[in-house]
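**Student:** just to be clear, the model below is a prediction. Sequence and coordinates:
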Amino acid sequence: MADFRTEVFQNEFLSDGATDVHAIVTVTSSGAGTAATSSGGIAELVIIDTSGSMSGPNMDAAKYAAQVAVDQIADGTWFAVIGGSHVANRAFPYPNAPVAIVQMEPGAREEAKRAISYMRPSGGTAMSTWLRLADAIFAEVPQVAQKHAILLTDGRNESEPRGELSSAISAVTGHFQCDARGVGSSWEVAELREIATALLGTVDLIRNPADIAADFKALVNESMSKGVADAELRVWAPQGAQVLFVRRVAPTVEDLTARRTEVNALTGAYPTGAWGDESRDYHVAVRVASKPVGSEQLAARVQIAVGGDVLASGLVKARWSDDSSLTARINPEVAHYTGQAELASVIQEGLAAKASGDEATATVKLGRAVQLAAETGNEEATSRLRRVVEIDDEEQGTVRLKRNTDKLDEMALDTASTKTTRVRR
């Protein structure tokens, strides 16, 4: 059984009349074991774009990467391979096989690698069919608690009606997790981000086809290391209080507010997906009724639950004071992650404005991004921003848009926008 613990970081002192309470809750898991030994086992799917645009180095590299991924899947794991174009096809088990998914063992591993070698590029791109087939395959093993997929594409979702992908994402949300990867510069970051966000995964750019294999290897190894199939963050707030938002803020920014499900009248649950031995930070904001100076109140109870059992809990408090030396303090963890969340937002907004030709808005947004990256010590974001803008003054956020920027640099900035730096403690 994994051991979870929580730590709460906040300034619990509120000024007279104040109502909003903010806290960073760090959740740490240890002794999670491995996915192969987790309750209910694990199922792993590899989804490869086989549309016509993948012809050449991309297809060769993707097939090799899929074979590498298969080599990393632990014996006993349920697995299958999907080839996706304007339709989705099961590459392994073979389409004429009596079963849609099998357990990994040496013979299945070699036959899957052989099946992958037969994959050929043709047709268009309709990712909704890929996700729906993945969902149908996962449904063949209802006893499996942990279900994970890797999806790779090099193009836009151009072979189906607008809205079909979003509909499919909505239909499969909560059924499995998915990490999405794009190779080259012809795919749409927003499309893969929509998939990864809904399915509690990550999105990233692979610049060079030769790097796909290393990325796939890392993703499968990480999946195999997660011994807790699913955990939920529960937030209790007192009668009359309002949970303003719940966000994961490290290692990436993800707003979970709209994913709330009711545990009871005062408690909501937010999905966090599978866990290995790791630590994540969550920003919880609650609005309570103001109380007289000198009053104290429990503003929230934040818990981590697995299989309905609460394994760790942390308390978020509120104390009203007329001492400005106490109420004016900005908790460093809250300040840091508030800046990191805004950083992700302004990068995406700035790049969208630049793409639409609105250079004035792009300059303002990306200038603010430079300022926030400097304030929060996110040197990686600053480095990526320098490829898109000329920085005149980091502190003031004064920048000039670069001309003729490499599209891959813009995509790298976009995909990495939600990656955060941990606060130094």
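**Tutor:** Cool, the structure landed.

**Student:** switch to C-alpha atoms for all contacts and neighbour counts from now on
**Tutor:** Noted.

**Student:** and stretch 397-411, how far out from the chain's middle?
**Tutor:** For stretch 397-411, the distance from its own C-alpha centre to the chain's C-alpha centre is 25 Å (CA atoms, centre = their mean, to the nearest Å).

**Student:** buried set for that stretch?
**Tutor:** G397, T398, V399, R400, L401, L408, D409, E410, M411 (16 or more other CA atoms under 10 Å).

**Student:** next: stretch 85-100.
**Tutor:** Quick answer for stretch 85-100 (16+ other CA under 10 Å): S85, H86, V87, A88, N89, R90, A91, F92, P93, Y94, A100.

**Student:** relative to K291, which of the residues you listed is nearest.
**Tutor:** Using CA to CA, A88 is the member of the buried residues of stretch 85-100 that sits closest to K291, with 58.3 Å.

**Student:** which residues touch the closest one?
**Tutor:** Each residue near A88 by CA atoms under 8 Å, 6 or more residues apart in numbering is listed here: I82, T129, W130, L133.

**Student:** show me what the helix or strand hosting I212 is packed against.
**Tutor:** Counting by DSSP states H and E, the element that carries I212 is helix 212-224. For helix 212-224, the packing partners by 3 or more CA pairs under 8 Å, 6 or more residues apart in numbering; DSSP states H and E come out as helix 57-72, strand 146-153.

**Student:** most tightly packed of the ones you listed?
**Tutor:** Between the helices and strands packed on helix 212-224, strand 146-153 has the highest mean count of neighbours, a mean of 26, where neighbours are mean count of other CA atoms under 10 Å.

**Student:** on that earlier part again, now for the contacts of A88: which two are most distant?
**Tutor:** Looking at these by CA to CA, the two members farthest from one another are I82 and T129, with 10.5 Å of separation.

**Student:** more neighbours, the two?
**Tutor:** I82 (26 against 20; other CA atoms under 10 Å).

**Student:** and the next element down the chain from whichever helix in the chain runs longest?
**Tutor:** Scanning the chain for the longest helix, with DSSP state H as the assignment, gives helix 332-355. Note on helix 332-355: by DSSP H and E, the next helix or strand toward the C-terminus is helix 359-375.

**Student:** which elements pack onto the helix or strand that the helix holding I212 is followed by?
**Tutor:** Secondary structure here is assigned by DSSP H and E; on that basis, the next helix or strand after helix 212-224 toward the C-terminus is strand 228-236. Helices and strands touching strand 228-236, as assessed by 3+ CA pairs under 8 Å, 6+ apart, comprise strand 267-275, strand 296-306.

**Student:** adding another structure so you can compare the two:
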Amino acid sequence: MANFAKPSAPRFSVDVYQNEYLPEGGHEVNAVVTVTAAGGGTLGAAAPAPGRAAGRGPSAAVALMVDCSGSMDHPPAKMRNARDATAAAIDTLRDDVRFAVIGGTHAAREVYPGGGRLAVADGTTRAQAKQALHRLTAGGGTAIGTWLRLADRLLSTADVAIRHGVLLTDGRNEHESPQALRAALDDCAGRFTCDARGVGTDWEVKEVTAIASALLGTADIVADPAGLAADFTRMMEAAMGKEVADVALRVWTPVGTTIRFVKQVAPSVEELTTRRTEAGPRAGDYPTGSWGDESRDYHLCVEVPPAGLGREMLAARVSLVVPQPGGTAQDLGAQGLVRAVWTDDVAASTSMNPQVAHYTGQAELARVIQQGIDLRKAGDFDGATAKLGRAVQLAGASGNADTAKLLAKVVDVVDAATGTVRLKAEVAEADEMTLETRSTKTVRVKK
């Protein structure tokens, strides 16, 4: 493990967990890379940014996107709860954070401050923004891509370290094509992070989770609109805790090796393999988004050329960087090495590292839950029972109690150890949507 820090920069560290031993002819190397950020401060800046007092966190801009489509008026309390939740988020903003409120229907409009600009959070602008929220009414359709594009335009007007969006919807994206939403996500990726929330049960889980995934944020369901304010407060507190944006996992591999996949496996499963950006000879960057004081785990799988017994090689070198304009990058001073050693010791070469084994199971857990729900919706109840039974088995074996509780609302568990379950005849829509939305959340290896 390497752990270096610059003055006033977050301290990043990298730990690598693997079984480096391969049998003769072996060519697949797996490792779990734990990245930890601690200490806080402003990245690469000895002095605070203009207009920001020292010690108050990095400069930031936030766009709050509120669904104002006609369905938000059914029941009327939903719109009221959305206004209250947005007000709670505004109250959670630090002084001097730039912010805007966007009303989303089949088009996007600036609710506050207007004029294609951002407000600067203080007592006066918070009060003005909350007053403007009273003018939010429900009516119209849903075209989420337009909301995201307006958020991007507004956030891009601020020269800040952290750009973040919060998106709330209660319905399906029915007034633009899936291709239009995908194009908006592609254009916004890497420009700001975004947390997405679905309120009630009339929205599409795969749409909301795809938004959060593309923009490296979180996704969740708030089945009861009365819970929105508390959820928005927690979301904004987390956003205000971010200290450095645009961190990338840089993976270098030697000649002859191939990266099979890179995925985040904690606190949730997120596939990063296809998001690689080339970063020089045999190196690539994988985006991880914004960081506060936190720790995340990544699963790296590398294919190496087979070698003779007793040989060893560096299979990959992992470091952390913040890419800069012009193709340069700021090195965050943390590095980890992934090794391969060929041995005829059968016990050594067949032993699976506990971290790798755990997260392999967690990734499978997320996958079989999604498959089980899709099969249940398609009417293949035998297939759904088999997949969700396997999910119950994996959740129990890994100690993922939260997921086990969610599964128990969709299936009757006969024997968790063997994955023997029966589909419930009646399942509340909110329970199924909660399981689907949270299926990628994982638990870490027990120490």
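**Tutor:** Ah, there it is. Nothing here was measured: the structure is a model prediction, and the numbers come from that model.

**Student:** let me see the TM-score of these two.
**Tutor:** TM-score of the superposed chains, computed with TM-score structural alignment, normalised by the length of structure 1, equals 0.96; 421 aligned residues with a CA RMSD of 1.5 Å.

**Student:** where in structure 2 does the helix holding I212 of structure 1 fall?
**Tutor:** Helix 212-224 of structure 1 corresponds to residues 228-240 in structure 2, going by TM-score structural alignment.

**Student:** before we move on, what about stretch 275-290 of structure 1?
**Tutor:** By TM-score structural alignment, stretch 275-290 of structure 1 lines up with residues 291-306 in structure 2.

**Student:** where does the counterpart of E432 of structure 2 in structure 1 land in three-state SS?
**Tutor:** The criterion is TM-score structural alignment: under it, E432 of structure 2 has E410 as its aligned partner in structure 1. For E410 of structure 1, the secondary-structure state derived from DSSP: H, G, I helix; E, B strand; the rest coil is helix.

**Student:** what is the neighbour count of the residue nearest to E410 of structure 1 when sequence neighbours are not counted?
**Tutor:** The shortest distance from E410 of structure 1 to any non-neighbouring residue, by CA to CA, 6 or more residues apart in numbering, is to V388 (6.6 Å). Applying the criterion other CA under 10 Å, we find 22 residues in the vicinity of V388 of structure 1.

**Student:** export the helices and strands packed on strand 228-236 of structure 1 to JSON lines and tack on mean neighbour count?
**Tutor:** Shown next, in JSON lines, are these (neighbours: other CA atoms under 10 Å):
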{"stretch": "strand 267-275", "mean neighbour count": "20"}
{"stretch": "strand 296-306", "mean neighbour count": "21"}
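
**Student:** closest to V70 of structure 1 out of those strands?
**Tutor:** Shortest separation from V70 of structure 1 across these is recorded for strand 267-275, at 20.2 Å, computed as CA to CA.

**Student:** quick check: what element follows that closest one along the chain?
**Tutor:** strand 278-287.

**Student:** for that following strand, which residues meet the burial criterion?
**Tutor:** S279, R280, D281, Y282, H283, V284, A285, V286, R287.

**Student:** so how far is P323 of structure 2 from the counterpart of V346 of structure 1 in structure 2?
**Tutor:** V346 of structure 1 maps onto V368 of structure 2 when the alignment is built from TM-score structural alignment. Noted for V368 of structure 2: a distance of 35 Å to P323 of structure 2, by CA to CA, to the nearest Å.

**Student:** now swap in L64 of structure 2 and tell me
**Tutor:** In this view, L64 of structure 2 and P323 of structure 2 are 27 Å apart by CA to CA.

**Student:** more neighbours, the two?
**Tutor:** Per other CA under 10 Å, whichever of L64 of structure 2 and P323 has more neighbours is L64, with 24 against 18.

**Student:** just say helix, strand or coil for the more buried one.
**Tutor:** strand.

**Student:** the helices in the stretch 101-250 of structure 1, which residues?
**Tutor:** 106-117, 127-138, 164-172, 189-198, 212-224 (DSSP state H, counting those that start in this stretch).

**Student:** so the third one matches what in structure 2?
**Tutor:** This points to helix 164-172 of structure 1. Against structure 2, the aligned range for helix 164-172 of structure 1 is residues 180-188 (TM-score structural alignment).

**Student:** now swap in stretch 101-112 of structure 1 and tell me
**Tutor:** Against structure 2, the aligned range for stretch 101-112 of structure 1 is residues 118-129 (TM-score structural alignment).

**Student:** and Y64 of structure 1, how far is that from A190 of structure 1?
**Tutor:** 27 Å.

**Student:** repeat for M119 of structure 1
**Tutor:** The gap separating M119 of structure 1 from A190 of structure 1 is 27 Å, by CA to CA.

**Student:** of those two, which one has the most company?
**Tutor:** Here M119 of structure 1 and A190 are compared on neighbour count by other CA under 10 Å; more neighbours surround M119, at 18 against 14.

**Student:** what residue in structure 1 is paired with G217 of structure 2?
**Tutor:** Using TM-score structural alignment, the partner of G217 of structure 2 in structure 1 is G201.

**Student:** same question but for S349 of structure 2, I mixed them up
**Tutor:** With the correspondence set by TM-score structural alignment, S349 of structure 2 lines up against T327 in structure 1.

**Student:** quick one, what contacts its match?
**Tutor:** Residues near T327 of structure 1 by CA under 8 Å, 6+ apart: N11, F13, L14, S15, S321.

**Student:** if I line the two up, what does the second one land on in structure 2?
**Tutor:** Okay, so that is F13 of structure 1. F13 of structure 1 is assigned Y21 in structure 2 as its aligned equivalent, the criterion being TM-score structural alignment.

**Student:** right, and that match touches D344 too?
**Tutor:** No: proximity of Y21 of structure 2 to D344 does not meet the contact threshold set by CA atoms under 8 Å, at 9.2 Å.

**Student:** what about those two, which has more around it?
**Tutor:** Ranked by neighbour count (other CA under 10 Å), Y21 of structure 2 and D344 place Y21 first, with 24 against 14.

**Student:** contacts only, for the more buried one.
**Tutor:** A340, V341, W342, T343, A348, S349.

**Student:** ok, A362 of structure 1 next?
**Tutor:** E349, G350, L351, A352, A353, K354.

**Student:** what's the closest non-adjacent residue to the fifth one?
**Tutor:** Translated: A353 of structure 1. On the basis of CA to CA, 6+ apart, the spatially nearest residue to A353 of structure 1 that is not a chain neighbour turns out to be A362, at 5.1 Å.

**Student:** please tell me how far the one you found sits from I347 of structure 1.
**Tutor:** Distance, A362 of structure 1 to I347 of structure 1, using CA to CA: 9 Å.
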